[in-house]
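Asker: Predicted model follows, preceded by the sequence.
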Amino acid sequence: MLRSIKDLHGCTVSAIDGDIGTVDQVYFDDEAWAVRYLVVKTGHWLNERRVLISPYSIKHTDPGSNVVHLSLTQQAVKDSPGIDTHRPVSRQNEVECLRHYNYPAYWGGPNLWGMGAYPRFDPADVAPDPAPVPPQIGPQAVRSPDDVHLRSTDEVTGYRLDAVDGGIGHVSGFIYDDEAWAIRYLCIDTRSLLHGGKEILLAAHWIAGVDWLAKTVTTELTRDSIRRSPVYDDSVPIHRSYEVALHEFYGKQGYWSQAGPASLSEYVQSTAT
């Protein structure tokens, strides 16, 4: 299901044995365009600490009741490494977090989540404590502090969108797939730069790059094509028919037509056979 990142903000995050706080921010990977962590504000029970929660820990989300359900206990969250939300998340921060929960690294593999297309994690596959360091997590996996690719969606909201022939609008939101935890689209508001402008969607893989210093997002599409793009109405759920029309308008292939299972249920079935 495609949902807006805005829907996650303020959601209650519930562990197996009780609530742990609310979603404060969402960190995404600007290389693979995936949601890598929820930043959870824990409130009084952990002295207002903020903790990283990976989609590996998420059992399911409940849009109707605005609750994110975890497969973790409150104690596991309490013992997790702290983070400084005023600074970008480094690979070392990630290593410490993944080590704590004994989760596999998502980097180094051919797919969005390492060896898999989804953040599927089976605790039965984990050895008893003390757990070994997961494969690919070690000193060789730690990037330079300057090589940062995790950013908050809050930070990028408002960035200018530059087409090949000039500015065309700004980022107003993000649309993600709540099975793969992939960011599928950026919401672009063109009304500030175009007379009679509108809000449209651009697929994440149509984004050529993000310039953190200039606070811009670039695409190889033209201003005119974006101006004529199908309008996006955030009050209406995004159906596949709209996605097909959007991709056909730009002459692009849809992410759903790539090789591999099209849904989490198909992925689970394929790994069980």
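Answerer: Arrived safely, thanks for sending.
Asker: make it CA atoms for all contacts and neighbour counts henceforth
Answerer: Noted.
Asker: residue ranges of the strands in the chain, please?
Answerer: 2-4, 12-15, 18-29, 34-41, 50-53, 58-62, 67-70, 150-152, 160-163, 166-177, 182-189, 199-203, 207-211, 216-219 (DSSP state E).
Asker: export those strands to CSV and tack on distance to Tyr101?
Answerer: Shown next, in CSV, are these (distance: least, CA to CA, whole Å):
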stretch, distance to Tyr101
strand 2-4, 27
strand 12-15, 14
strand 18-29, 16
strand 34-41, 13
strand 50-53, 10
strand 58-62, 13
strand 67-70, 13
strand 150-152, 19
strand 160-163, 37
strand 166-177, 24
strand 182-189, 21
strand 199-203, 32
strand 207-211, 31
strand 216-219, 34
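Asker: Nearest to Pro237 among the ones you listed would be which one?
Answerer: strand 2-4 (7.8 Å; CA to CA).
Asker: if we look at the closest one, which residues are touching it?
Answerer: Outside strand 2-4, the residues within contact range by CA atoms under 8 Å, 6 or more residues apart in numbering are Gly173, Phe174, Ile175, Tyr176, Asp177, Asp178, Pro237, Ile238.
Asker: Show the contacting residues for the residue lying closest to the first one once chain neighbours are set aside.
Answerer: I take that to be Gly173. Among residues not flanking Gly173 along the chain, Cys187 sits closest, at 4.8 Å (CA to CA, 6 or more residues apart in numbering). Listed by CA under 8 Å, 6+ apart, the contact set of Cys187 reads Val171, Ser172, Gly173, Phe174, Ile175, Glu199, Ile200, Leu201, Leu202.
Asker: circling back: please identify the most buried of the strands of the chain.
Answerer: By mean neighbour count, with neighbours taken as mean count of other CA atoms under 10 Å, strand 50-53 ranks first of those at a mean of 25.
Asker: ok, second structure coming up, stack it against the first:
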Amino acid sequence: MGYMIAATDGEIGTVDDLLFDDHDWTIRWLVVDTGTWLSGRKVLLPPEACGEPLAATRELRVNVTRQMVEESPSIDTDAPVSRLQESDVFGYYGWEPYWLGYPYATAAGMPNPVPPESAVGSLEGSDDAIAGAAPRGDPNLRSVSEVTGYYIHASDGDIGHVEDFLLDADSWALRYLIVDTKNWWPGKKTLVSPKSFRRVNWNDGTVSTSLTKDGIKSAPEYDPAQTVDRAYEERYHDYYGYPAYWI
């Protein structure tokens, strides 16, 4: 959030939000605020279009031009993004939708977009060719900004609220929710994996997990000042009995 997006020929804006698929908690879109360049317009870019995040400069490089972004389909990011709208963006850039596969990557690891006119021409008059067999309704995309602040309920009581997320920069999966437990366990923050979720109530902003409060207290301690490395994840997964996603 807040990272600068660099196109091949200059800056295009900053990351304003992230949209994730609530079935597998994977980031599907970056919502980019173009600021004064496009009069406050926001555009969508898939994470597969991005290179490796550059933490030192807080920058993400994408293999598109400013003109391509400027002429990309308009999306109302304040409303639910439909599958057809997603298809329009993928079709415009000539990238394969994530529900059919992933974009072909260049040697640098970023997709090489087909010129927009080629993509439009190849799909002209065929919405089904763009959307494939996927439904056209709400594809269950959720906003990271919206979910921040949701309350987390353990099996035996409340434990706090979502303060932040830990993102796997390789797969763009949301691996953990950072939970502020100040009303229950003062001065502590803990990690909760989506693997433990029993139910998410998107209407009232609550998440129910199978974890107990004592179980969370005894889990490997999370220190926000320390990097969550593989050694920590191994201890965390072993403690909860979760399968190792990295194997």
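Answerer: Arrived safely. Since the model is a prediction, treat every value here as computed from it, not as a measurement.
Asker: And the strands of the first structure: which comes nearest Trp113 of the first structure?
Answerer: strand 34-41 (8.8 Å).
Asker: Superposed on the second structure, what's the mean shift for that closest one?
Answerer: For strand 34-41 of the first structure, the mean deviation from the second structure after alignment is 0.9 Å (mean CA distance after the TM-score superposition for the first structure).
Asker: whereabouts in the first structure does stretch 61-74 of the second structure align?
Answerer: Under TM-score structural alignment, stretch 61-74 of the second structure corresponds to residues 69-82 of the first structure.
Asker: Now the aligned partner of Tyr159 of the first structure in the second structure. Nearest residue, chain neighbours left out?
Answerer: In the second structure, the residue equivalent to Tyr159 of the first structure is Tyr150, according to TM-score structural alignment. Nearest non-adjacent residue to Tyr150 of the second structure, counting by CA to CA, 6+ apart: Gly205, 4.8 Å away.
Asker: From Pro220 of the second structure, how far off is that neighbour?
Answerer: Counting by CA to CA, to the nearest Å, the separation of Gly205 of the second structure from Pro220 of the second structure is 27 Å.
Asker: follow-up on the earlier one: quick one: the match of stretch 61-74 of the second structure to chain centroid distance?
Answerer: 20 Å (CA atoms, centre = their mean, to the nearest Å).
Asker: do the same with stretch 178-192 of the first structure
Answerer: Between the centre of stretch 178-192 of the first structure and the centre of its chain there are 10 Å (CA atoms, centre = their mean).
Asker: Also stretch 176-188 of the first structure?
Answerer: Centre-to-centre, stretch 176-188 of the first structure and its host chain are 7 Å apart (CA atoms, centre = their mean).
Asker: Can you spell out the matching residue range in the second structure for that stretch?
Answerer: The aligned range for stretch 176-188 of the first structure is 167-179, by TM-score structural alignment.
Asker: centroid residue for the first structure?
Answerer: Nearest to the geometric centre of the first structure sits Val35, at 1.5 Å (CA atoms, centre = their mean).
Asker: Show me what it aligns to in the second structure.
Answerer: Using TM-score structural alignment, Val35 of the first structure pairs with Ile27 in the second structure.
Asker: Nearest residue to its match in space, ignoring adjacent ones along the chain?
Answerer: Counting by CA to CA, 6+ apart, the residue nearest Ile27 of the second structure is Phe20, at 4.1 Å.
Asker: Do I have it right that that neighbour meets Leu141?
Answerer: Yes. Using CA atoms under 8 Å, Phe20 of the second structure makes contact with Leu141 at a distance of 5.3 Å.
Asker: joint contacts of those two?
Answerer: Arg28.
Asker: returning to what we had before: so what's the residue count around the match of Tyr159 of the first structure?
Answerer: 19 (other CA atoms under 10 Å).
Asker: what sits against the alignment partner in the second structure of Val51 of the first structure?
Answerer: With TM-score structural alignment defining the correspondence, Val51 of the first structure maps onto Val43 in the second structure. With contacts defined as CA under 8 Å, 6+ apart, the neighbours of Val43 of the second structure are Val31, Val32, Asp33, Thr34, Val69, Ser72, Ser74, Ile75, Thr77.
Asker: rewinding a little: okay, now the match of stretch 176-188 of the first structure: how far is its last residue from its first?
Answerer: Using CA to CA, one end of stretch 167-179 of the second structure lies 14 Å from the other.
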